[in-house]
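S.K.: Got a predicted structure here, sequence first:
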Amino acid sequence: MPGLYPVAALPSADDTVDFDSAIIIDSADKRWRVRAPKNPEASVRLEAEHMILQSFSPGLRARLPFLVPTIVGSVPQGGLQTFIYSHNPGAPVDIDELADISYGTRGGKTDIAEAIAGAIATVHVFPETIVEEADLPVYTGEQIRERRLAELDRAVATGKVPSGLLERWEKQLNDVSLWQFRPRVIHGDLNEDNLVIDKKTIVEVTGWSEVCVGDPAQDFSWLFACSDTDFRDRIFDLYRNQMPQQPDEHLESRANLYAEFGLAQWLIRGVELEDRVMVSEAVSMLSSLEAELREVGVLEPQPVQQLPEKISDDF
């Protein structure tokens, strides 16, 4: 980038399996984000992000309640394309910390829960033409359900997912009524790492590589990692109040399913990469999830195995 003189670098929250990322500070104290893909699949994701960010016209950007990155340069590296983005002061905040912040900002101009709900609602009312013109995926509810069923088959094939979870997910995926919803433009990869927070305010939303027309519930799945259920429920309520049409009644149920099923997707990815650490982590988290669901009564308790009677010494 002509005229850019880097003076410092900071870590940047990202998917470390697919990307190398960093924040660069230049001599004029401006910030830039660099994302380098580690594999062809990640490169495709960055190309998709490039397309959608180009579709955000100046007029649309001006109407958004948050900033979105601008790609200001790129460079080929090892046959893959590395991108340079504009970046704003601020940093991601852990989801439980976001919940803590929300109590201090509730009802004010910087109500963080209201800002999160508003950001999601804003994306969900984008015109679908933005996605279509960028040649990004457009899914129906049935296509989304079928894609998840195919992933469930892959999870079964690993032989490492607890049976209670498999039965629970299969039942939900086969409940056609759960999948009667209006597909909308979604961010697709929304989580706390993609919310840039400065002075308890959302200043920027990043990570637009998974944008598509899909299930609105997917943009809420990350909230189920929060230990504060009141924070999560409030965001759902605020979102419903801000949407021009009421969302479907099963929005929360599908968001919870996506949150749980994300562990199986992590397992599948680890198996594909032959990454023993990823697989071990995924298996541990899946076992913990099943135990937790049994404890709260969502899954039936594990049947107690009967110990064999003591065999007589005279036998």
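M.R.: Yes, it's here.
S.K.: hey, let's count contacts and neighbours off CA atoms from now on
M.R.: Fine.
S.K.: what residue lies at the spatial centre of this structure?
M.R.: Central residue of the chain (Cα atoms, centre = their mean): D189, 3.6 Å from the mean position.
S.K.: Go ahead and confirm that one touches C212.
M.R.: No - under the criterion of Cα atoms under 8 Å, D189 makes no contact with C212, lying 10.3 Å away.
S.K.: hmm, back to that, and the residue nearest to the centre of the chain, which of the three is it?
M.R.: Following DSSP: H, G, I helix; E, B strand; the rest coil, we place D189 in the coil state.
S.K.: residues contacting it?
M.R.: By Cα atoms under 8 Å, 6 or more residues apart in numbering, D189 lies in contact with 207-211, 219.
S.K.: biggest separation within these, which pair?
M.R.: Using Cα to Cα, those span at most 13.3 Å, a distance reached by S209 and D219.
S.K.: quick one, strands of the stretch 101-250 of the chain?
M.R.: For the stretch 101-250 of the chain, applying DSSP state E, counting those that start in this stretch gives strands covering 184-186, 195-198, 201-205, 212-214.
S.K.: Please name every helix or strand in contact with the third one.
M.R.: Translated: strand 201-205. If contacts are counted by 3 or more Cα pairs under 8 Å, 6 or more residues apart in numbering; DSSP states H and E, strand 201-205 sits against helix 112-124, strand 195-198.
S.K.: before we go on, here's another structure to hold up against the first:
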Amino acid sequence: MDGSPTDLSHTVHRIAAEHGLTLDPATIAVNEMGLDFRVAIARTVTGDDWVLRLPRRPDVLDRAEVEGHLLRIVAPHVSPAVPDWRIQTPDLIAYPLLPGEPGLTLTEQGEPQWHTDISSDAYSESLGDFLSELHGIDPAEVTDSGIAVRTPTQVREKWHEDIARVTAEFDVADHLIARWDAWLREDSYWPPWSVLTHGEVYPAHTLVVDDAITAVLDWTTAAVGDPAQDFMFYRVAASPNAFEQMLTQYGAGGGHIWPRLAEHCAEMFSANAVGYGLYALETGDPAHREAAAAQLNPES
């Protein structure tokens, strides 16, 4: 589904109509931020607001099937709303618009545009509450959902495998390879338990009202694994005080904290480019490969 914004809107309108949603064409707004889905928000002729996700590639459909199953399990356990998929087909996933606005969007020029203060009390406390609820879900409830389930040992083994694959395919900076190797070898960084994680908790995936999180979107990367996966972005992007406040709220809600959590998050963030490298290899897209190469060897 390539083309101008007008062409994209026409495509969204057509596909929605094929599934019984009659959209007001003047209200269709397409967001290109997602790597796996194009997302549109639009109002029907009867005045209801909907979110429509259109897959960029066929390979995302199996993961979407898993995501839809997981959402039905998670919804009763967390305070923020999660998407209620009313339409789920190979060419369209659609659900009623959730309350709030994204904490982060991109402009037409691809520049980040912030809509919330992630270091505010409201955001940090609501994030801590949400993560304590999410991580408190018994992993046994989601074992059969189709998401990846890994023990702490398997989490580290997966990092070893992913880094090895990326370093075999890309020219990776020596200092990054050395940093990641030291991180993987040092036991004290790593938590000795696994939890259900969202996988990409950052402001573009959280809806907010008055800086408090009201909904959490895009559960494609959910897995049972390292809880730091859900703290990583906040550790780097928020103020140190806000991060500590979030952890205090998380602990008050029953979340478990280990001594080197903050350092572990920083090391994990340094390996963020590994995931992008794997994505580039998976899609075979030359533009993504070039961008991943730049992240993996920024001094080249």
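M.R.: Looks like it came in fine. All values reported here derive from a predicted model rather than from experimental measurement.
S.K.: Counterpart of V75 of structure 1 over in structure 2?
M.R.: Under the alignment (TM-score structural alignment), V75 of structure 1 maps onto T89 of structure 2.
S.K.: before we move on, what about Q54 of structure 1?
M.R.: In structure 2, the residue matched to Q54 of structure 1 (TM-score structural alignment) is R72.
S.K.: Next, the contact list for its match, please.
M.R.: D84.
S.K.: just F181 of structure 1 next, same as before
M.R.: With contacts defined as Cα under 8 Å, 6+ apart, F181 of structure 1 is in contact with 141, 215, 247-248.
S.K.: Alignment lookup: it to structure 2.
M.R.: Aligned against structure 2 by TM-score structural alignment, F181 of structure 1 finds its counterpart in P192.
S.K.: thinking again about what came up before, so which of the helices and strands packed on strand 201-205 of structure 1 is nearest S43 of structure 1?
M.R.: Of all these, it is strand 195-198 that lies closest to S43 of structure 1, at 21.8 Å by Cα to Cα.
S.K.: Against which helices or strands is that closest one packed?
M.R.: Strand 195-198 of structure 1 packs on strand 201-205, going by 3+ Cα pairs under 8 Å, 6+ apart.
S.K.: What does G225 of structure 2 correspond to in structure 1?
M.R.: Aligned by TM-score structural alignment, G225 of structure 2 pairs with G214 of structure 1.
S.K.: picking up where we left off before, please name whichever of the strands of the stretch 101-250 of structure 1 is nearest to A134 of structure 1.
M.R.: strand 212-214 (9.6 Å).
S.K.: how big is the offset of that closest one relative to structure 2?
M.R.: Superposing on structure 2 and averaging over aligned pairs (mean Cα distance after the TM-score superposition for structure 1), strand 212-214 of structure 1 comes out at 1.6 Å.
S.K.: Please list the outside residues in contact with that strand.
M.R.: 128, 131, 136-141, 144, 183-188.
S.K.: now swap in stretch 244-262 of structure 2 and tell me
M.R.: With Cα under 8 Å, 6+ apart as the test, stretch 244-262 of structure 2 has contacts from 121, 124-129, 131-133, 135-136, 188-191, 228, 235.
S.K.: and if you look at stretch 275-289 of structure 2?
M.R.: Defining contact as Cα under 8 Å, 6+ apart, one finds that stretch 275-289 of structure 2 is touched by 162, 165-166, 292-293, 296.
S.K.: What residues does F19 of structure 1 make contact with?
M.R.: By Cα under 8 Å, 6+ apart, the neighbours of F19 of structure 1 are 35-38, 42.
S.K.: Of the residues you listed, which is the nearest to L67 of structure 1?
M.R.: Taking Cα to Cα as the measure, L67 of structure 1 lies nearest R35 of the contacts of F19 of structure 1, at 18.1 Å.
S.K.: Neighbours of the aligned residue in structure 2 for that closest one, how many?
M.R.: Aligning on TM-score structural alignment places R35 of structure 1 opposite R53 in structure 2. Using other Cα atoms under 10 Å, R53 of structure 2 has 23 neighbouring residues.
S.K.: before we move on, the earlier item: are any of the contacts of stretch 244-262 of structure 2 buried, and if so which?
M.R.: Buried by 16 or more other Cα atoms under 10 Å: 121, 124-129, 131-133, 135-136, 189-191, 228, 235, out of the contacts of stretch 244-262 of structure 2.
S.K.: Please report how far the nearest residue to L296 of structure 2 once chain neighbours are set aside lies from A266 of structure 2.
M.R.: In this structure, L296 of structure 2 finds its nearest non-sequential neighbour in V172, 5.0 Å apart by Cα to Cα, 6 or more residues apart in numbering. Distance, V172 of structure 2 to A266 of structure 2, using Cα to Cα, to the nearest Å: 19 Å.
S.K.: So between these two, which is more surrounded?
M.R.: Remark: of V172 of structure 2 and A266, V172 carries more neighbours, 22 against 16, as counted by other Cα under 10 Å.
S.K.: quick one, helices of the stretch 201-315 of structure 1?
M.R.: According to DSSP state H, counting those that start in this stretch, the stretch 201-315 of structure 1 carries its helices in the segments 229-242, 251-273, 276-295.
S.K.: ok, average deviation of the longest one from structure 2?
M.R.: Relative to the matching residues in structure 2, helix 251-273 of structure 1 has an average distance of 2.3 Å after the fit, by mean Cα distance after the TM-score superposition for structure 1.
S.K.: What residues in structure 1 pair up with stretch 258-278 of structure 2?
M.R.: With TM-score structural alignment as the criterion, stretch 258-278 of structure 2 aligns to 248-268.
S.K.: thinking again about what came up before, and the contacts of stretch 275-289 of structure 2, which are buried?
M.R.: For these, a burial check counting by 16+ other Cα under 10 Å picks out 162, 166, 292-293, 296.
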